[in-house]
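Chemist: Fold the following.
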Amino acid sequence: MTITNGRDLTPVLDRVDRTLEASLERLFAFLRIPSISAQPAHAGDCRRAAEWLCAELAGIGLDASVRETPGHPMVVAHDRGAAEGPHVLFYGHYDVQPVDPLDLWHSAPFEPQLVRDGEGARIVARGASDDKGQVMTFVEALRALRAECGTLPLRVSMVIEGEEESGGANLLPFLQANRDELHADVALICDTGMLEGGVPAITTALRGMVGEEVVIRGADRDLHSGIYGNAARNPLEVLCRILGAVRDPATGRVLLPGFYDGVQDPPEAVRAQWRAIAPSDAGFLGPVGLSVPAGEQGYSAVEQTWCRPTFEINGISGGYAGDGFKTVLPAEASAKISFRLVSGQDPARIRDAFRAHVRAMLPADCTVRFTPHGGSRASVVPADGPGLRAALAALGAEWGRPAVTVGSGGSIPVVSEVRQALDMDSLLIGFARDDDRIHSPNEKYDLTSFHRGIRSWVRVLDALARDGARAG
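Modeler: Coordinates of the predicted model:
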């Protein structure tokens, strides 16, 4: 029997187990909605996803509404049943990434499948892990708690956005405009993962990000390479040369002036913990078919992703890339690039430095156009942050092994935006796995992650209620 603060959690956890099939049915209904925020053709689907989630939250007794923004709508919900104790704000997102390349999917991306084989049971669909499956672990935990106890153990608010996968430009203004309504003691963000072997983790360090699209144009039309080759500028060649000069090939360091201003290494004690978690570069990179870290020399693979800034080319295009062969000099070439930032770096300064680098290397007869795609600072959760120890203990109780704190190479801008707009710390608790193929074909979410994720939130919410004095 699990009894905490006079509350017996066993009936709640038993209900989670008994009703898992119904919980899966609801998740599958959510996953069938192709809410791709980056593609205008799916704007209606994004609204449909918001309305579906709003109805689910209202159905379990929350005061839920769909809120308009200049882009895709937000879902806001409240349960103020617990007059005493802490107040938590849960954040997630209902939008998903595009599905390309479609031909690499083993099943239709918006027809979720429960696949059982020698690797276990997993839910396969776009959004299964990022972030619909994660959002629904929290929703189903609320459902079980209210069904068994009548009320929740603490006050809960929720804000679920629909533009996280396309820059999230409207989230910060929305939080700022609704500060009084959304301010709580701590934010709960379910958009992170666990460690290999099912070790539960709370992410305490996230990198920020700068996204940028650059387009270089030369001639006023595509040119025949036999007639104009050598004589005319080739924007693809120019672009490759400019991007290739951003990083030192010998040391792996980014060469933009001021790029490392304010960057500091974590304490040696933290680096020692990370070495224990990922003792070898080959072990860290092996699951994706690699073995040698490619970034800055002097840092392990896990350090390169958790605590060092980076520059990446995410896509490059121009000219003819179809079947067969076409001898053409493209009129323009474009690239999508990103910088992952660590604590101490200013996204605006990094963007300005990159643009200055491009302009300085741009030859005559070429022009350049830039399009920003979001920017956010890195975030760090202090070791004594609100509710951290209580949440770690609750996760450890569910998974049967001590929960740990980790860094993450990813960027979740909402953490810094919650701090900026609402003056709140965040607990980043998620149940994704490294092999979930997030943003890739055949995205999946382990059935264990979904099932025990629901159970984990039951325990975490109860623990935070008991830890109210320290969470407030």
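Chemist: For the rest of this, base every contact and every neighbour count on C-alpha atoms.
Modeler: Fine.
Chemist: Once you drop chain neighbours, what's closest to Glu212?
Modeler: Pro372 (4.7 Å; Cα to Cα, 6 or more residues apart in numbering).
Chemist: Follow the chain on from the helix or strand hosting Leu395 and name the next helix or strand.
Modeler: Leu395 is part of helix 388-399 when elements are defined by DSSP states H and E. On the C-terminal side of helix 388-399, the closest following helix or strand by DSSP H and E is strand 404-408.
Chemist: What lies in contact with that following strand?
Modeler: Residues from elsewhere that reach strand 404-408 (Cα atoms under 8 Å, 6 or more residues apart in numbering): 199-207, 274, 305-307, 392.
Chemist: Now those in TSV, please, with extra columns for distance to Leu27 and neighbour count.
Modeler: TSV is the format used below for the contacts of strand 404-408 (distance: Cα to Cα, whole Å; neighbours: other Cα atoms under 10 Å):
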residue	distance to Leu27	neighbour count
Val199	24	17
Pro200	22	28
Ala201	23	24
Ile202	24	26
Thr203	25	23
Thr204	28	21
Ala205	29	24
Leu206	27	30
Arg207	29	28
Trp274	34	18
Thr305	31	21
Trp306	31	21
Cys307	34	25
Leu392	26	20
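Chemist: Could I get the residues you listed in JSON lines, plus columns for secondary structure and distance to Pro441?
Modeler: JSON lines is the format used below for these (DSSP: H, G, I helix; E, B strand; the rest coil; distance: Cα to Cα, whole Å):
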{"residue": "Val199", "secondary structure": "strand", "distance to Pro441": "25"}
{"residue": "Pro200", "secondary structure": "coil", "distance to Pro441": "25"}
{"residue": "Ala201", "secondary structure": "strand", "distance to Pro441": "26"}
{"residue": "Ile202", "secondary structure": "strand", "distance to Pro441": "27"}
{"residue": "Thr203", "secondary structure": "strand", "distance to Pro441": "25"}
{"residue": "Thr204", "secondary structure": "strand", "distance to Pro441": "28"}
{"residue": "Ala205", "secondary structure": "strand", "distance to Pro441": "27"}
{"residue": "Leu206", "secondary structure": "strand", "distance to Pro441": "25"}
{"residue": "Arg207", "secondary structure": "coil", "distance to Pro441": "24"}
{"residue": "Trp274", "secondary structure": "helix", "distance to Pro441": "30"}
{"residue": "Thr305", "secondary structure": "helix", "distance to Pro441": "22"}
{"residue": "Trp306", "secondary structure": "helix", "distance to Pro441": "25"}
{"residue": "Cys307", "secondary structure": "coil", "distance to Pro441": "28"}
{"residue": "Leu392", "secondary structure": "helix", "distance to Pro441": "32"}
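Chemist: let's see this one next to it:
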Amino acid sequence: MPMSVKLDDILSTLDSEFPQAQARLLEFLRIPSISTDPAHRGDVRAAAEWLCAELVGLGFDASIRDTPGHPMVVAHSPKGTRRPVLFYGHYDVQPVDPLELWTSPPFEPAIENTPAGPVIRGRGASDDKGQLMTFVEAFRAWKAVHGALPTDLVLLFEGEEESGSPSLRPFLRENADELRAGIAMICDTSMYADGRPAITTQLRGLLGQEITIRAADRDLHSGSFGGLAANPIQLLVNALASMKDATGRITLPGFYDGVPELTDELRADWQALGFDAADFLLRVGLKHPIGEKGRTALEMVWNRPTFEINGITGGYTGEGFKTVLPAEARAKVSFRLTGTQDPETILQAFHAHIRAAIPADCTVEFHGHGASPASRMNISDPAFAAAKQALSEEWGREAAYIGAGGSIPIAGDFKEILGMDSMLIGFARDDDRIHSPNEKYDLQSFAKGARSWARILAALT
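Modeler: Here you go, the predicted model:
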């Protein structure tokens, strides 16, 4: 690292100015930027304006870009000779319902002492305003020490992530030349389960479907028609149950095409994490792991595809009892995808599987709920090793390369549309209660998150 980076001075500045950083985050969190609720459309824009003003104040060329939905905030630092880096986060937040379960008002954030240490309590504290502000505070300290921002930074802060990002892909396509960089940094992720710093290098894709099966033109009396007329619920559960065999493997033809096996190196790294599946399940009131035979727990949640039934409805579900054969039944299902599995190919195979289970005088309809492929990053890029070393130095523990069972479509969008890999580095913790009442963000995560980004910036200089 060049001596001119002055990393020690930047870290000292972050430490001494931390009370002011907390105050800024609390101010940001007071804006109820709920993107899914039309009643908060003005609040979402107010959050974009607040963020844009902060960036302009730091010297970024920042602007609010309107979309058919909520606006994007885009900013650039002066051009230089370093490899351009794009930083992505989102400033919108989840709804707060059920409000009565909050121990304090969700948009009146405060510092709260807990047995595990002080936290910031409030909606968006972890997902994603607190994480996003670790970027901003690192940039702020860099400028305070150097009198100028790091060069060749591109910032993209979104206002629709919590409502499915409907404007994001069109925006990336329309502004690809402006946004394209050497690599992207995404802060909307977590540390490893025990608080160990981590870089997420692979994400599962997601395919969602809703199925409706219809039989008779009305609900039927089970005494008169039971055993003779088709029962949509029975048809549905039979079709869904046959999606898996006795070993936990999914039965669709060609389903595992493109599913990679772990490399020996990555398998050893994951085994070294010491993941305890029984303890993980115990936290949610379970004891016994299930799933695909012959696979480790981390392999199943990070590197293997899944099929899950998320909900079933049909027939009489009110109080008391009613002996009917329902006219229709519905289910919501999802697939998590890995490797190079093609969502469209799997979708067609799934439709064929369901249709094959339906009699000719019954009908089936499908309604999609999104489809995105898995993402896998090229960790041979030297930037990954540099960032891993920077995280290890800050946290005093060796950072890990990990997978994620969930889906963060933006990483795949950056790969597909902008042609670049992403480093997913965040400082959320498993108990942050994101999307739930009483969301929080550890002050340690906020402070050391900003310090981590300062170290990563220095390492990439």
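Chemist: Work out the TM-score between the chains.
Modeler: TM-score for the superposed chains, counting by TM-score structural alignment, normalised by the length of structure 2: 0.90, backed by 460 aligned residues with a Cα RMSD of 2.7 Å.
Chemist: what's the helix holding Leu395 of structure 1 aligned against in structure 2?
Modeler: The aligned range for helix 388-399 of structure 1 in structure 2 is 384-395, by TM-score structural alignment.
Chemist: What residues sit buried inside that stretch?
Modeler: 384, 386-392, 394-395 (16 or more other Cα atoms under 10 Å).
Chemist: about what we covered before: alignment lookup: the residue nearest to Glu212 of structure 1 to structure 2.
Modeler: In structure 2, the residue paired with Pro372 of structure 1 is Gly368, using TM-score structural alignment.
Chemist: Show me what the one helix or strand its match maps to packs onto, helices and strands only.
Modeler: Assessed by DSSP H and E, Gly368 of structure 2 sits inside strand 363-372. Under the contact criterion of 3 or more Cα pairs under 8 Å, 6 or more residues apart in numbering; DSSP states H and E, strand 363-372 of structure 2 touches strand 205-214, helix 343-356.
Chemist: could you point out which element follows the shortest one?
Modeler: In the C-terminal direction, the helix or strand that comes right after strand 205-214 of structure 2 (DSSP H and E) is strand 220-221.
Chemist: Measure the mean distance from that following strand to structure 1 post-superposition.
Modeler: Superposed on structure 1, strand 220-221 of structure 2 shows a mean distance to its aligned partners of 7.3 Å (mean Cα distance after the TM-score superposition for structure 1).
Chemist: Now do that strand: everything it contacts.
Modeler: Against strand 220-221 of structure 2 from outside (Cα under 8 Å, 6+ apart): 323-327.
Chemist: Format the residues you listed as TSV; extra columns: distance to Trp102 of structure 2.
Modeler: Below are those laid out as TSV (distance: Cα to Cα, whole Å):
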residue	distance to Trp102 of structure 2
Thr323	41
Val324	41
Leu325	41
Pro326	39
Ala327	40
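Chemist: Can you flag the buried ones in these?
Modeler: For these, a burial check counting by 16+ other Cα under 10 Å picks out 324-327.
Chemist: circling back to that earlier point, okay, the angle between the helix holding Leu395 of structure 1 and strand 404-408?
Modeler: Interaxial angle of helix 388-399 of structure 1 relative to strand 404-408 (axes from the mean of the first three to the mean of the last three Cα atoms, to 10 degrees): 100 degrees.
Chemist: Which other helices and strands does helix 388-399 of structure 1 contact?
Modeler: Using 3+ Cα pairs under 8 Å, 6+ apart, helix 388-399 of structure 1 sits against strand 201-206, helix 447-466.
Chemist: Just give the nearest non-adjacent residue to the counterpart of Leu132 of structure 2 in structure 1, would you?
Modeler: Under the alignment (TM-score structural alignment), Leu132 of structure 2 maps onto Val135 of structure 1. Nearest non-adjacent residue to Val135 of structure 1, counting by Cα to Cα, 6+ apart: Gly92, 5.8 Å away.
Chemist: who touches stretch 450-461 of structure 2?
Modeler: 1-2, 5, 7, 10-11, 14, 82, 133-139, 142, 150, 383, 386-387, 390-391, 394.
Chemist: nope, stretch 9-21 of structure 1 is what I was after
Modeler: 1-3, 140-141, 144-145, 148-149, 451, 454-455, 458-459.
Chemist: swap in stretch 159-169 of structure 1?
Modeler: 37-38, 46, 50, 71-77, 89-97, 170-171, 373-374.
Chemist: before we move on, the earlier item: inside helices: which ones of the contacts of strand 220-221 of structure 2?
Modeler: In helices, defined here by DSSP state H, there are no members of the contacts of strand 220-221 of structure 2.
Chemist: Okay, and which of those residues map to strands?
Modeler: Mapping the contacts of strand 220-221 of structure 2 onto strands (DSSP state E) picks out 324-325.
Chemist: related to what we said a few turns ago, just flag the most distant two among the buried residues of stretch 384-395 of structure 2.
Modeler: Phe384 and Trp395 (16.5 Å; Cα to Cα).
Chemist: if we can go back for a sec, now the helices and strands packed on strand 363-372 of structure 2 as TSV including distance to Pro260 of structure 2 and mean neighbour count?
Modeler: Output for those, formatted as TSV (distance: least, Cα to Cα, whole Å; neighbours: other Cα atoms under 10 Å):
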stretch	distance to Pro260 of structure 2	mean neighbour count
strand 205-214	14	21
helix 343-356	16	16
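Chemist: Quick check: which of these is nearest to His288 of structure 2?
Modeler: strand 205-214 (25.4 Å).
Chemist: Run the chain-centre distance for the closest one.
Modeler: 21 Å (Cα atoms, centre = their mean, to the nearest Å).
Chemist: same check, this time on stretch 202-214 of structure 1
Modeler: On Cα atoms, centre = their mean, the centre of stretch 202-214 of structure 1 falls 9 Å from that of its chain.
Chemist: got the contact list for the residue sitting nearest the centre point of structure 2?
Modeler: Centroid-nearest residue in structure 2, with Cα atoms, centre = their mean: Ile408, separated by 4.2 Å. Applying Cα under 8 Å, 6+ apart to Ile408 of structure 2 gives the contacts 203, 205.
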